[in-house]
Structure formats: C-alpha cells, structure tokens
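Novice: coordinates only, no sequence provided:
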C-alpha cells in the first residue's frame, strides 16, 4: 500500500503511541495526560505548540520550507467514552469506566503521525495547523475551541478530518459530498406531579403514567409530522422515576436525542416536542419542563473540496479504494462546527473488525494508523503545493 515511506518506517512508533493512549483514556475536557503527550510530541518534532485551547485542546503550527500564504487545518479528537472496556486486550483501559470505544486514540495518533512526517520533510508552501480537539462526544469541544479563538488565532483556509470505520472495507476511504452527518439535539423532560402512597393512587398525579403517555406521543413526531422524504430520528434513551415499591413518586424524567439532516426539520422536531409537553401537562394536570439543547450541527462537506480530498486519498490507497457515499448517516460529529466556519471535508477509513464503535468490545485495527497519517499529510502537501511543482 503506497503510504508515505517515511510514515511506514515509524509504524511501530505510531502503534506504541496509540496503545499508550488507549490504556489511559480520558473524558471530554479531562484529557490532561493525553494533551500533555500530544504537546510533548509536537514540541519534540520542532512544531510550535499552543496548549489550553478550549480547556484541554492543543494546536500545533508548522511552516513549510517553501514560501506561501496558504493555511491548512488538520483536526483529530482526543476524548474517550464513559463506558467499560470488554476487549481483553493486553493494553486495555486502566481507567475504570473510561474506554476509547470510538477510536479517538487512533485519530490522535494518525494526526501525530502526519505532524511528525510534515515536520521532518516540510515540503509544502504555507502553514499546517494541527488541531487536537477535546470533548467531541457530546461535550461541545469544537465549540469550546472556536469560542477560545481557534480560527482567529490560527486562521485556516481549509480544514480536514477523518474517522475510523470498522463496518467498511479495510483501507477503503469514503466521502459524502454535502450533508454527511446529522445534526443532533439532546433533551431532558422533567415531569412534576404529586406523589402518594401506591395504595391510594387517587391522591396522586402519577408522573409515571404521564411519562408513558408522553413517550408514546413523542414517537408520533417523526412518523406523523416529518415529511416522508426527510430523514429524522427521535429516540427516548432514558426514563427515571421512583425509589420504592409502595410509593408513587413526585416526579419523573425522560431524556433522549433528536437527529436531522436539515435545519428546518430540526426546528420542527423541537417545536413539536415542546408542544406535546405543554399539551400533556395540561391534559394530566402536572408540570412539565422541557429542556432541548443543540449539541451538533449538521455536518456539511464542502463539495468543491471533495475531489481534492478524494485525490489525496487516491494517492494513498489507490483511486479504486476511494468512493463517494450517496447516503448520509444519522450519527453526529462536532467537526461540523468547524466546517460552519472554514470549508473542508470529513471522510471515513475502513478497517478490519465487525464490532461497531461505542460497543464495549470494539477494537481499532492498528493497520490503518499509517494510512490515516499519510492521508492527512498528503492533503496538506497537495493543497499547499509550491508554485514550481504545480
């Protein structure tokens, strides 16, 4: 496979870095050890380092050896998931309740590999910006970095990212032009009724009964309010109430997520959820507080740059292993927030293994580390190509 020879030469180093990160996973905005390792590696390779961007984010800045004003951003996420690992790997998580079950340890390693290669060669005209982002898993890490002046302090003309894909053909790179991943909101609905002895339900306004009716009503939103040709998801994922067998509780909570590929559909979903909450409260004579907050915007790949990323990918895995996806996915990714400000593209890289991400048995295939590193390096070289080599 035509990964960069120099990157292939330190394949073992990349694997060692990934295994180290995997053993010490950290949640969003708690990536202190991870960001320190990243910063130390960048500094070791002679890259200008900026720490504490968006709390625990790290940015590296590297000038090429050729003159040029172009600035390309490369981004990787660093956080882990709040779940137990069930892989039995020799390098399994040593932090209870923390697991790199989405492969962010691999993404971080790939960007470090690209940074090392570009620092050693510097065969580009302009500046490479290495963005190591905290808190991607619903914590708003991209927004935190942006609010902390990410693109004001480190302007980028374009920005690129990638994600591992265990359910796709190994080393096959997929790109979806335009809307590629769903926007997402999280919601928490608190029902306040009136508690009583379970043997005297007439003295109560039972929040559990209200919760059942509310959940059922919410399931009608997508099927009866969203246009059939639009994609949307409403999932109730948590329901909490009660503490004893003989007590009707005072309150109950329902939580979940909304997903959509169009901002207007997102507005429709939010409006209908609030209307259902208001109507249910009136119907049952209880109070219902509905908190809906946007967590991810729709990820929209810049169509004019898709060919550029695909061509770079073709240099690494061959043109036949690069394809245009025709369907968006309802999963979400906060790289979308960066793409709202700077044009760019997000892709997936297939790898061995059939266990999906966010599963306690998920295992990242280390064989894609040089592939991802080479892709990030190659798009930088292509987009910051010196005039005399165009």
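Specialist: That came in fine, so what should we check first? These numbers come from a predicted model, not from an experiment.

Novice: CA atoms for contacts and neighbours, from now on please.
Specialist: Fine.

Novice: residue ranges for the helices of the stretch 51-200 of the chain, please.
Specialist: For the stretch 51-200 of the chain, helices defined by DSSP state H, counting those that start in this stretch occupy the ranges 104-121, 141-147, 150-153.

Novice: looking at the ones you listed, which is buried most?
Specialist: Compared across the helices of the stretch 51-200 of the chain, helix 104-121 shows the largest average neighbour count, a mean of 24 (mean count of other CA atoms under 10 Å).

Novice: helix, strand or coil: sort out the residue lying closest to residue 39 once chain neighbours are set aside for me.
Specialist: Leaving aside its sequence neighbours, residue 39 sits nearest to residue 49 (CA to CA, 6 or more residues apart in numbering; 6.3 Å). Here residue 49 is strand, with the state taken from DSSP: H, G, I helix; E, B strand; the rest coil.

Novice: isn't residue 49 up against residue 62?
Specialist: No. The criterion here is CA atoms under 8 Å, and residue 49 misses it with residue 62 at 9.2 Å.

Novice: spatially central residue in this protein, please.
Specialist: With distances taken as CA atoms, centre = their mean, residue 333 lies nearest the centre of the chain, 3.5 Å away.

Novice: quick check: which element contains it?
Specialist: Per DSSP states H and E, residue 333 falls between elements, in no helix or strand.

Novice: tell me which of the helices of the stretch 51-200 of the chain lies nearest to residue 57.
Specialist: Taking CA to CA as the criterion, residue 57 comes closest to helix 141-147 out of the helices of the stretch 51-200 of the chain, the separation being 7.0 Å.

Novice: now do that closest one: which elements does it pack against?
Specialist: Helix 141-147 sits against strand 125-133, helix 335-339, with contacts defined as 3 or more CA pairs under 8 Å, 6 or more residues apart in numbering; DSSP states H and E.

Novice: could these be laid out in CSV, adding mean neighbour count and distance to residue 222?
Specialist: Listed next are those as CSV, based on neighbours: other CA atoms under 10 Å; distance: least, CA to CA, whole Å:
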stretch, mean neighbour count, distance to residue 222
strand 125-133, 26, 33
helix 335-339, 24, 23
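
Novice: redo these as JSON lines? Include distance to residue 110.
Specialist: Formatted as JSON lines, those follow (distance: least, CA to CA, whole Å):
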{"stretch": "strand 125-133", "distance to residue 110": "11"}
{"stretch": "helix 335-339", "distance to residue 110": "16"}
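
Novice: comparison target, given below:
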C-alpha cells in the first residue's frame, strides 16, 4: 500500500491539461544543443512564478531552480534535458515542430515538462525538509563538450549542492508508466573514431602502380570485426560500428585516400581502453600491410553511466510505491546508447531511471517519434514523491 503522506499520481490529475499544454509548446518550438535560449527562458519564467530561486545561464543555457523547506541541510538534485535534434519531423501532429529540420525526437520536451510538473507540485505542497535543486540542462545531444560538462565546469555542485542526483529518460518499446532500474553500468560509453587512409592514387587500369585506399579501408573494416569477438571478454559487452566510408569519385580512378568513421561503445573502463588499443593496432597494421599509412583521431565521448546501488534501490522503492511492483523492471537490461548524465554520477551518487514510452511506438531519434503524454503526471508524481521521501520530514 502506497503511503498517502507522499505524492500520488492522482494528485497531479488537475495539472494534466496544463502539462499537456506546456509539453506541446516545447515540442512545437525545438532548439538544438547550445541554442536553447527560448526554452530556457520559458522554463525559468515558469519556475520563478512558482516561487523558486532561479539561476539562469549556468554552463550556457542551463537553468537551476532551488526550493528550500524546513530547516534540514540535506539536498537533492533532479535533472531534465532540454535540447532537440536536427531531424525533420514527420509525425503530422497539430503541435509538430514549426522549425524545419529541428525536432524533439528524443523526448526532452517530455522530460522537461515532467520536471516542471513536479516543480509546481513541490512548490504547492512543500512536503519536504531540506533543499531541492531542479536542473534543466542544455546540450545533452552534443556528444562532446555537452551541457553536463559545461554545467559542472560552471560549478554546478559547488553552487547548488546535491547529496544525490537523479535523472530520467523515456524508453519506447516498454509499456507506458513502467519504470526500469539497474544499479551499476546502465548505459555505454560512446567514442568516435575517424580514420584517414593515405594511399597512392593512380589509373584504375594500373593498380600495381598505386596503393588503393579502398582496398585498405575494406580490409580495416573486416579486420575490426575480430576485435569484439576475440579481444573482449565474452562476459562483457562492446560494439564497433563503421558507419561511414568515403573514397573516390570516379570508377576509373584509384583515389589518394579514404575516410572511415566508426562508433565505439563499451560498458567498462577496462574494455574501453582495450578497444582503443586494438583499434589503433588493427588500423595501423592493415594499412602497413598494403604499403599505406593511416591517421587516427580517437575522440572520447560520454563515459559509462554507472548508477549507485543505494540510490537505485531507493528510486526503485519510490516507483514500486507509486505504480506497483508489476510495473517495475529490475534489473533493466544494459543500453548501448550513451548519456551525459554519466558525468554527474562520476561526482555524486545517484540513479538514472528509464520510463516506458509505449509498446510498438517509434524509437528514439525517429522522425515519427513523440513523447507519450500519459507519462506526464506519472513522471511528475514520481519526481515529487522521490524528493518528498529523500527529504522526508522528521516524525512529529
């Protein structure tokens, strides 16, 4: 039985229409990473009107809203992301993006709205003892030098202390309102590798006088398939995907060079180091065997997202109280996608939660994707209850 002293989903019923309106407004006006000025202003104005102490322009367009209740020195942070993607929307919705080539195809409009719903409820009830910091982050989709990195560099945790931090992402393919939890590594590290193969151009009819970078590049692609299969412990997970291979412009010309780009994913620092070392070795050895050379640019992206055990157990308990154990998946399967929330978890204990967006729904980063509005009150109630329980008042 859920403790009625803390927020229930039905407590947000009267706010549903307003949350729909907020979410649709944000969805209709998407802004890409580093460009979220209007979204940040919209969010900050709402928070300020509800009585929060609002700090704008944290690490760029970041917004942090603080609300203190009671006398406790305890603190907790909850984060939502605000940026959209460079995708042309194909949903046909009446609130579809008005900005061509920009779309909320990952649900950040929903994440922001869910946290705004919790913000309003917390301000209204103030059923906690301590300080809550609500973090609205820009540029999660950036891939590197992201919003989390910039907010941390701007003194996020020094200026807005958090004993623990929590975040949430929707998950298409799982029933609406179903929560997923996993302690330890939940989401992968993501690195990008750019390889330039330097050959020697020539006539297609005289290949013996050239060093063909297309052949070298093809050999590299095939040789890389052995790295995960033969250099990574079978009990670990890793992915190497060559997603781009460009060389040449004419059928009768052997080009001078070829460019390959690959995405590399891993779930442990040790595997991450192994992958980099083996990729460098394989690329160089294959190039050398053909008489070519290779330039390798290994770009580190987001680290492994590691949920702390106690905070994950706590967040799971909140979800089970709110929606029942039958709508909680734990442990949730590891996810090969990456998330810059990982940077927060390197500095503070916490948990990143998955919330089902509906079975049979378009996946993330799809032009037909849309956040499920049925999750708005569920998510808002979850954050409200989590803050109330984390900063619970002492018994009278």
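Specialist: Received it, and whenever you're ready, just let me know what you need. Remember, predicted model here, so these are calculated numbers, not experimental data.

Novice: one step back: which of residue 49 and residue 62 of the first structure has more residues huddled nearby?
Specialist: residue 62 (20 against 17; other CA atoms under 10 Å).

Novice: trace that one over to the second structure, please.
Specialist: In the second structure, residue 62 of the first structure lines up with residue 67, judged by TM-score structural alignment.

Novice: that older thread, gap between the aligned partner of the residue nearest to the centre of the first structure in the second structure and residue 148 of the second structure?
Specialist: Using TM-score structural alignment, the partner of residue 333 of the first structure in the second structure is residue 339. The gap separating residue 339 of the second structure from residue 148 of the second structure is 10 Å, by CA to CA, to the nearest Å.

Novice: longest helix in the first structure, please.
Specialist: Ordering each helix of the first structure by length in residues (DSSP state H) puts helix 263-284 first.

Novice: what range in the second structure matches it?
Specialist: Going by TM-score structural alignment, helix 263-284 of the first structure sits over residues 269-290 in the second structure.

Novice: quick one: distance of that stretch to the chain centre.
Specialist: 27 Å (CA atoms, centre = their mean, to the nearest Å).

Novice: ok, and what's touching it?
Specialist: Applying CA atoms under 8 Å, 6 or more residues apart in numbering, the contact partners of stretch 269-290 of the second structure are 189, 197, 211, 216-217, 219-220, 223-224, 227-228, 231-232, 236, 238, 264-266, 293-294, 296, 298, 304.

Novice: filter these to the buried ones?
Specialist: 189, 197, 211, 216-217, 219-220, 224, 227-228, 232, 238, 264-266, 293-294, 296, 298, 304 (16 or more other CA atoms under 10 Å).

Novice: just the residues you listed: which are in helices?
Specialist: 216-217, 219-220, 224, 227-228.

Novice: residue 168 of the first structure: what's its closest spatial neighbour, skipping adjacent residues?
Specialist: Closest to residue 168 of the first structure by CA to CA, 6+ apart is residue 350, at 4.5 Å.

Novice: and the counterpart of that neighbour in the second structure, what does it touch?
Specialist: Using TM-score structural alignment, the partner of residue 350 of the first structure in the second structure is residue 356. Contacts for residue 356 of the second structure (CA under 8 Å, 6+ apart) come out as 170-180.

Novice: again with residue 287 of the first structure
Specialist: Listed by CA under 8 Å, 6+ apart, the contact set of residue 287 of the first structure reads 191-193, 281.

Novice: and the match of residue 333 of the first structure, how close does it get to residue 234 of the second structure?
Specialist: 24 Å.

Novice: what's the burial count for residue 139 of the second structure?
Specialist: Neighbours of residue 139 of the second structure under the rule other CA under 10 Å: 28.

Novice: likewise for residue 245 of the first structure?
Specialist: 8.

Novice: that one - nearest residue in space that isn't next to it in sequence?
Specialist: Using CA to CA, 6+ apart, the closest residue to residue 245 of the first structure is residue 198 (7.7 Å).

Novice: look up how far residue 214 of the first structure lies from that neighbour.
Specialist: 21 Å.

Novice: then residue 384 of the first structure?
Specialist: Applying CA to CA to residue 384 of the first structure and residue 214 of the first structure gives a distance of 54 Å.

Novice: how many neighbours does the closest residue to residue 199 of the first structure other than its chain neighbours have?
Specialist: Nearest in space to residue 199 of the first structure, with sequence neighbours left out and distances taken as CA to CA, 6+ apart, is residue 246 at 7.2 Å. Neighbours of residue 246 of the first structure under the rule other CA under 10 Å: 12.

Novice: now residue 246 of the first structure: how far from residue 134 of the first structure?
Specialist: Where residue 134 of the first structure is concerned, residue 246 of the first structure sits at a distance of 45 Å (CA to CA).

Novice: sorry, back to before: residue contacts, the residue nearest to residue 199 of the first structure?
Specialist: Applying CA under 8 Å, 6+ apart, the residues contacting residue 246 of the first structure are 197-199.

Novice: how about CSV for these, with distance to residue 153 of the first structure and neighbour count added?
Specialist: As requested, the contacts of residue 246 of the first structure are exported to CSV (distance: CA to CA, whole Å; neighbours: other CA atoms under 10 Å):
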residue, distance to residue 153 of the first structure, neighbour count
197, 60, 14
198, 60, 16
199, 64, 10
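
Novice: list the contacts for the counterpart of residue 81 of the second structure in the first structure?
Specialist: Per TM-score structural alignment, the equivalent position to residue 81 of the second structure in the first structure is residue 77. Counting by CA under 8 Å, 6+ apart, residue 77 of the first structure touches 104, 107-108, 132-136.
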